[in-house]
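Undergrad: I need the structure of the sequence given here:
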Amino acid sequence: MAGVTVRLDEERWQAHLATVLGDTPAVVPVVKGHGYGFGLVRLAAECRRLGVGTIAVGLPSEVGVVHGTFEGDVVILQPYDPADGLARTLTAAPHVLTTVSRLDDLRGLAAGDGRPRVLVEVQTSMRRHGLRPDELAQAAPLLDDVVFEGWSIHLPMREEGRREEAERLARTAVQARLGPLWLSHLPAAQVRALGEELGVDVRARVGTRLWLGDAKGRTVTATVLDVHPVRRGERAGYRGRVVPGAGWVVVVAGGTSHGVGLEAPTSATTWRQRATALATGSLGAAGRALSPFTLDGRKRWFLEPPHMQSSQVFLPAGATPPAVGDEVPVELRLTIATLDAVIMGSSKN
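TA: Next up, the predicted model:
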């Protein structure tokens, strides 16, 4: 099938998953969004095979997607919104844990008829969701009227000061009410040490490191759809751009709908990284952008911005053009990529 395909060494991938689970205390796999490129149902099936008891999804709507495959407990990471009818309904589901990040919402759940299973999120320096540390004492009495499952602490990925922040927030939380700690973005050894230090159970939520941590065990390719010879001065593409020289316009499967040409804002923190981002942005402003497709051993320039489901890439004279139907390597971030096919195989084949 023509398209963008990931080929995964299934044995190697599953060995990597087992290693992460073995090294990390009480892993809660994160299964959300588009399933890290593999799909929610596939990841839910892996969690069932691995024998984990709890997974975390992003949205209330994702609970139903995984429920037919995974029958254990499901944490909803998005904070509870009382205006969301599905979120309200799921508070009564015995296998669902609802994350609460505002005092008023916790009060509402505590005053309700049922006893929902609740995780209370503590605000970290991310400033995304959660009760402020000075609000935790007010939350403590409300926990008598829900099934309190613990404190959720979603830490920033920045390593500097992260361990100290985790300890400070965790200590404040368990002083308000003793309960398990559910932690994100903290190394396994630090998760384990924090639990031992405070005398509470700990759970480690893991997503990218679990599903995408072994990059060498997979390849992503795109199908060549067409190859057209061009001469210097000729035009091609939607915008009729002048080709930069003699060579070929190679039409490759993979466009914006697959995540080609899309990227998150730069996370550059050093001057070198910022300079690289500035140089890349300057090339883009000048109408030049390096594509993620490798043709004849090198990444090649886009002829123009990628289309919805395909891209036009310029291959200069002197290179060896691919044939229609060939598969060429493409570098994509699977956290934002949408694939046409996932093929499971073995390195022994």
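
Undergrad: going forward, measure contacts and count neighbours with C-alpha atoms only.
TA: Will do.

Undergrad: In the stretch 201-349 of the chain, what residue spans correspond to strands?
TA: Ranges of strands in the stretch 201-349 of the chain, per DSSP state E, counting those that start in this stretch, are 202-206, 218-230, 235-236, 241-242, 247-253, 290-295, 298-301, 310-316, 327-329, 341-345.

Undergrad: now, of those, which is deepest in the fold?
TA: strand 310-316 (a mean of 25; mean count of other CA atoms under 10 Å).

Undergrad: Return the angle between stretch directions for that strand and strand 290-295.
TA: For strand 310-316 against strand 290-295, the angle by axes from the mean of the first three to the mean of the last three CA atoms, to 10 degrees is 70 degrees.

Undergrad: could you give the angle of strand 310-316 to strand 247-253?
TA: Using the same axes, to 10 degrees: strand 310-316 against strand 247-253 is 150 degrees.

Undergrad: Tell me which other helices or strands strand 310-316 touches.
TA: Using 3 or more CA pairs under 8 Å, 6 or more residues apart in numbering; DSSP states H and E, the elements in contact with strand 310-316 are strand 247-253, strand 298-301.

Undergrad: Kindly recompute the last result at 6 Å.
TA: For strand 310-316, the packing partners by 3 or more CA pairs under 6 Å, 6 or more residues apart in numbering; DSSP states H and E come out as strand 247-253.

Undergrad: about what we covered before: how about the strands of the stretch 201-349 of the chain in TSV, adding distance to Gly85?
TA: What follows is the strands of the stretch 201-349 of the chain, written out as TSV (distance: least, CA to CA, whole Å):
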stretch	distance to Gly85
strand 202-206	26
strand 218-230	39
strand 235-236	50
strand 241-242	50
strand 247-253	40
strand 290-295	42
strand 298-301	48
strand 310-316	39
strand 327-329	44
strand 341-345	34
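
Undergrad: so which of these gets nearest Val65?
TA: Closest of the strands of the stretch 201-349 of the chain to Val65 is strand 341-345, at 18.4 Å (criterion: CA to CA).

Undergrad: can you list contacts of the closest one?
TA: When contacts are defined by CA atoms under 6 Å, 6 or more residues apart in numbering, strand 341-345 is touched by residues 5-10.

Undergrad: chain center to that strand: distance?
TA: Relative to its chain's centre, strand 341-345 lies at 19 Å (CA atoms, centre = their mean, to the nearest Å).

Undergrad: one more to line up against the first:
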Amino acid sequence: MSLILTIDRARWAAHQRALLAEVPGLVPVAKGNGYGFGLETLAAQASELGVEVIAVGIAQEVAAVRAGGFEGDVVVLNPWRPFDAVATALLDDPRVITTVSRAEDVRALAASHPGARVIVEIITSMRRHGLSPASLTPGDLDGLTLEGWAVHLPASGSLEEARRLTREGLAVAKAPVWVSHLSVADYRTLAGKLDVAAHMRVGTRLWLGAKDAYRTTATVLDVHPVGKGTRLGYHQVAAPRAGFIVIVSGGTAHGVAMAAPVHQRTLKQRLVTISTGVLDAMERTLSPFTIGGRKRDFAEPPHMHSSMIFVPGDASPVQVGDEVPVTTRMTTVTCDELRWI
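TA: Predicted coordinates for the structure are as follows:
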């Protein structure tokens, strides 16, 4: 009765090893839901790949990657704040590297935790976290172990911006450079011009780049024939015509069919959004579940651990116990079972 993530271990690992060979200094990122695989799974895989450093999103995720068996250095990407007790406790861990993004925090840590290993994040056009290197003096960093400067670029990362900000940081103190969201070619160009070590933090491309190496399936839990107009579900909606209600594993608790806002950059994207809204208003919402070779409509909004799918026709294409494909957003899904092949 599970939502299952099946992973082809050989294909998955082959993609990762190829990317590691192509990107010297690559640092795997394991954060959030572990890109659908789970943090402990990614930590174990990082150990298998032989990398010495891994990055997590927040301080609270360090314990999960340690539980997965990773024993190397762990970079916490979310910048330290004085009210984060977990992050503060990790300042005394010699295998944890803390990100700092405000000049006042650099100075505070130098005074309260001398020798702490830190990466200083430079403000980029993302405008999320970071400081201007000009706000620091070399003396501000003397009390800390400076592990590098972080440059977290927008998704369409600019080599020109990375170069400019890197120069600003290195003018204050010589230290390794850690970047995100550059193409492989641009990263290699940047790294080749530096006289310090370079690292590129990679999550999505590393874990999700080999799309043929994993798939998500749902289990058919029940199949009920219904006539046109039959009332069903929590909300007692009427079946639009004769067919079957197929109950499948996977619901809101798994992150199935959960959507995040997206930018409407093109006319096509706007038209898709409009058409989706019209179908929702008509109570015809396409589900991510494929049954009988095509995606089917939800009979009603998904439940916590299962979903009700409407399949029209005279004969059900599935039986209880069958597994059906489900399209998931890997950065939000939580599967019940990982199956290795």
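
Undergrad: Next step: the contacts of strand 341-345 of the first structure restricted to strands.
TA: 5-9 (DSSP state E).

Undergrad: And the residues you listed, which is closest to Val74 of the first structure?
TA: After measuring those against Val74 of the first structure - CA to CA - the closest member comes out as Leu8, at 26.3 Å.

Undergrad: For the host helix or strand of Ala46 of the second structure, give me the average deviation versus the first structure.
TA: For Ala46 of the second structure, the host element (DSSP states H and E) is helix 39-49. Following the fit onto the first structure, the mean deviation recorded for helix 39-49 of the second structure is 1.0 Å by mean CA distance after the TM-score superposition for the first structure.

Undergrad: in the superposed pair, what's the mean gap between the helix or strand that that helix is followed by and the first structure?
TA: Using DSSP H and E, the helix or strand that follows helix 39-49 of the second structure towards the C-terminus is strand 53-56. On superposition with the first structure, the mean distance recorded for strand 53-56 of the second structure (mean CA distance after the TM-score superposition for the first structure) is 0.4 Å.

Undergrad: could you say what helices and strands strand 53-56 of the second structure packs with?
TA: Packed against strand 53-56 of the second structure by the contact rule (3+ CA pairs under 6 Å, 6+ apart) you find strand 73-76.

Undergrad: with the first structure superposed, average distance for the strand it packs on?
TA: Using mean CA distance after the TM-score superposition for the first structure, the mean distance for strand 73-76 of the second structure is 0.3 Å.

Undergrad: follow-up on the earlier one: looking at the strands of the stretch 201-349 of the first structure, which is nearest to Arg48 of the first structure?
TA: strand 202-206 (15.7 Å).

Undergrad: can you tell me what part of the second structure that closest one aligns to?
TA: Strand 202-206 of the first structure corresponds to residues 198-202 in the second structure, going by TM-score structural alignment.

Undergrad: what's that stretch in contact with?
TA: 25-29, 176-180, 191.

Undergrad: of all those, which two lie farthest apart?
TA: Val29 and Ala191 (19.2 Å).

Undergrad: more neighbours, these two?
TA: Val29 (28 against 22; other CA atoms under 10 Å).

Undergrad: any idea how far that one is from Leu170 of the second structure?
TA: 24 Å (CA to CA, to the nearest Å).

Undergrad: What of Val262 of the second structure?
TA: 36 Å.

Undergrad: out of these two, which sits in the busier spot?
TA: With neighbours defined as other CA under 10 Å, Val262 of the second structure and Leu170 compare such that Leu170 has more, 18 against 8.

Undergrad: which residue lines up with the more buried one in the first structure?
TA: Under the alignment (TM-score structural alignment), Leu170 of the second structure pairs with Val174 in the first structure.

Undergrad: Could you list the buried residues of whichever strand or helix holds its match?
TA: Per DSSP H and E, Val174 of the first structure falls inside helix 162-176. Neighbour counts over helix 162-176 of the first structure (16 or more other CA atoms under 10 Å) mark 162, 165-167, 169-171, 173-174, 176 as buried.

Undergrad: Throw those into a markdown table and include distance to Val342 of the first structure, thanks.
TA: Shown next, in a markdown table, are the buried residues of helix 162-176 of the first structure (distance: CA to CA, whole Å):
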| residue | distance to Val342 of the first structure |
| --- | --- |
| Arg162 | 36 |
| Glu165 | 39 |
| Ala166 | 37 |
| Glu167 | 40 |
| Leu169 | 41 |
| Ala170 | 40 |
| Arg171 | 43 |
| Ala173 | 42 |
| Val174 | 43 |
| Ala176 | 46 |
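
Undergrad: Go through those residues and name the one nearest Thr208 of the first structure.
TA: Arg162 (18.5 Å).

Undergrad: if we can go back for a sec, from the contacts of strand 341-345 of the first structure, list just the buried residues.
TA: 5-10.

Undergrad: I'd like those residues written out as TSV, with distance to Gln123 of the first structure added.
TA: Shown next, in TSV, are those (distance: CA to CA, whole Å):
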residue	distance to Gln123 of the first structure
Thr5	39
Val6	37
Arg7	39
Leu8	37
Asp9	39
Glu10	38
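
Undergrad: And those, which two are furthest apart?
TA: Thr5 and Glu10 (14.7 Å).

Undergrad: coming back round to it: which helix or strand lies directly C-terminal to the helix holding Val174 of the first structure?
TA: Downstream of helix 162-176 of the first structure, the next assigned helix or strand under DSSP H and E is strand 181-184.

Undergrad: Lys194 of the second structure and Tyr214 of the second structure: what is the separation?
TA: If you look again at residue 194 of the second structure, you'll see it is Leu, not Lys. From Leu194 of the second structure to Tyr214 of the second structure the distance is 37 Å (CA to CA).

Undergrad: Please apply the same query to Val248 of the second structure.
TA: Val248 of the second structure is 20 Å from Tyr214 of the second structure, by CA to CA.

Undergrad: And for Ala67 of the second structure?
TA: 23 Å.

Undergrad: swap in Ser306 of the second structure?
TA: Per CA to CA, Ser306 of the second structure is found 21 Å from Tyr214 of the second structure.
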